[in-house]
Every structure is written in C-alpha cells, then in structure tokens.
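Kindly generate the corresponding structure for this input.
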Amino acid sequence: MTTPSKTEVAMQNLMDVFYQYAKGEKYTLTRSQMKKLVEIELTQLTKKKGNIEAFDRMMKDLDFDGDGEVNFEEFVSFIASIMLTCNEIYVQKREQMKK
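Predicted coordinates:
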C-alpha cells in the first residue's frame, strides 16, 4: 500500500472533522454543532469569542440551500474561503519578508 500524499491526508482530515461534528442521520451540522466545530477546530482564527452576530451571519452565508444546517458541500466552501483569506495573509507576509 502506498503512503497517502499530504493533500490526500489533508482531505481525509477535513472529512474526519466534518463527520466528527455532523451527528445524526442527515450528516449535516446544526448551528450548535457548527459553532462547536469553529470554537474547537479554528481556535487561532476565532480568538474573539462571543460574537453571536458574526456567527449568525456566517451561518446564513454558509447555508446555500436555506435549510438551517451546513452540509458537507457548504462546509467545504467555508473551509475554502478561510484558506483563501489565510493565503492572502501568508503571501503578504512573504512579500514583507523579501523587502
């Protein structure tokens, strides 16, 4: 058996995290499950806790189909948007280091 690549491991980790929190038959994240995931798994990005309005806006933006829950597709979209923002910061820091 071959060793999985870093990308394959990252993909498996994201799926594991989603399904760890997506309890129930529908495999979706309720508001409280998503909040718990964000608080535990994204601690470096969510140092300011207690901002309920921002969380509510995020949940509304994530819920593309309007069912009040976050499915796997919506979760992946959320992770991608966070990664894009983090990448912008990463590139800016690299550019500053070159100067």
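
make it CA atoms for all contacts and neighbour counts henceforth
Noted.

which SS state does residue 79 fall under?
Assigned state for residue 79: helix (three-state reduction, DSSP: H, G, I helix; E, B strand; the rest coil).

Counting neighbours, what do you get for it?
Close neighbours of residue 79, defined as other Cα atoms under 10 Å, add up to 11.

how close does residue 93 get to residue 86?
From residue 93 across to residue 86, the span is 11 Å (Cα to Cα, to the nearest Å).

same question, residue 22
Taking Cα to Cα, one finds residue 22 at 25 Å from residue 86.

Which one of those two is surrounded by more residues?
Using other Cα under 10 Å, the more surrounded residue of residue 22 and residue 86 is residue 22, with 21 against 13.

Another sequence for comparison is provided below:
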Amino acid sequence: MTKFEDYLEGIVNIYHQYSVRVGHADTLSKGELGQLITREMANILKQSKDQSSIDKIFQDLDADRDAQVNFEEFVNLVFTVLLTTHDNLHKPC
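Next comes the predicted model:
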C-alpha cells in the first residue's frame, strides 16, 4: 500500500473509531464528533474545542438534518481542514 493509501485508510479508520454507537455504527453523533475533533484535530482546530463551536460545526456538516454526521458529511470537514492546512503551509513565515 502506498503512503497516500495508508493516509486515506487512516482517515476512514479514525472515523470508525468514533462512530461506535449500537445501531448507528456508521454515523457520528454530536458527542462523537466533538470527541473526534478535540482528540484528533486539537492542533488544527484550536478554536473549536468549546461546545458552541462543536455545535456549529455539527450543524454545518449535518446536511440532511438527521442529527447525525455520516461519512460523506464528515468528508466535508476533512476537505475544509485539508484546504486550510495547505494554505497555511504556503504562508510566508
């Protein structure tokens, strides 16, 4: 497996690590998303550790308004974080 493929698999595995509720094993609740953000994205989303920020992120991601974030909706967060990271890497020191 290539390094890129490893990274992609890692994102999927982290998503599944937090989507553990019985009966909803492939979606994230607001609490699960909050845990994922605070544990896995702490350095990237520093300002998003408080509950109101997590509530806003959850609301923005939950496109179908079913009170859960599925993998496709979660990928939007990954996409946004990836773009921000890319932009930050190109900023002058």
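
So for structure 1, which residue is the most central one in space?
By Cα atoms, centre = their mean, the mean C-alpha position of structure 1 lies nearest to residue 79, the distance being 3.7 Å.

mind checking how far it is from residue 85 of structure 1?
For residue 79 of structure 1, the distance to residue 85 of structure 1 (Cα to Cα) stands at 10 Å.

Equivalent analysis for residue 48 of structure 1, please.
Counting by Cα to Cα, the gap from residue 48 of structure 1 to residue 85 of structure 1 is 17 Å.

Repeat that for residue 40 of structure 1.
Counting by Cα to Cα, the gap from residue 40 of structure 1 to residue 85 of structure 1 is 19 Å.

Can you show me the helices along structure 1?
Assigned by DSSP state H, structure 1 shows helices spanning 6-21, 31-41, 52-62, 72-98.

just those helices: most buried one?
Most buried of the helices of structure 1, by mean neighbour count (mean count of other Cα atoms under 10 Å): helix 31-41, with a mean of 15.

And that helix, what does it pack against?
Judged by 3 or more Cα pairs under 8 Å, 6 or more residues apart in numbering; DSSP states H and E, helix 31-41 of structure 1 is in contact with helix 6-21.

mean per-residue distance, the helix it packs on to structure 2?
When structure 2 is overlaid, helix 6-21 of structure 1 sits 0.6 Å from its aligned residues on average, using mean Cα distance after the TM-score superposition for structure 1.
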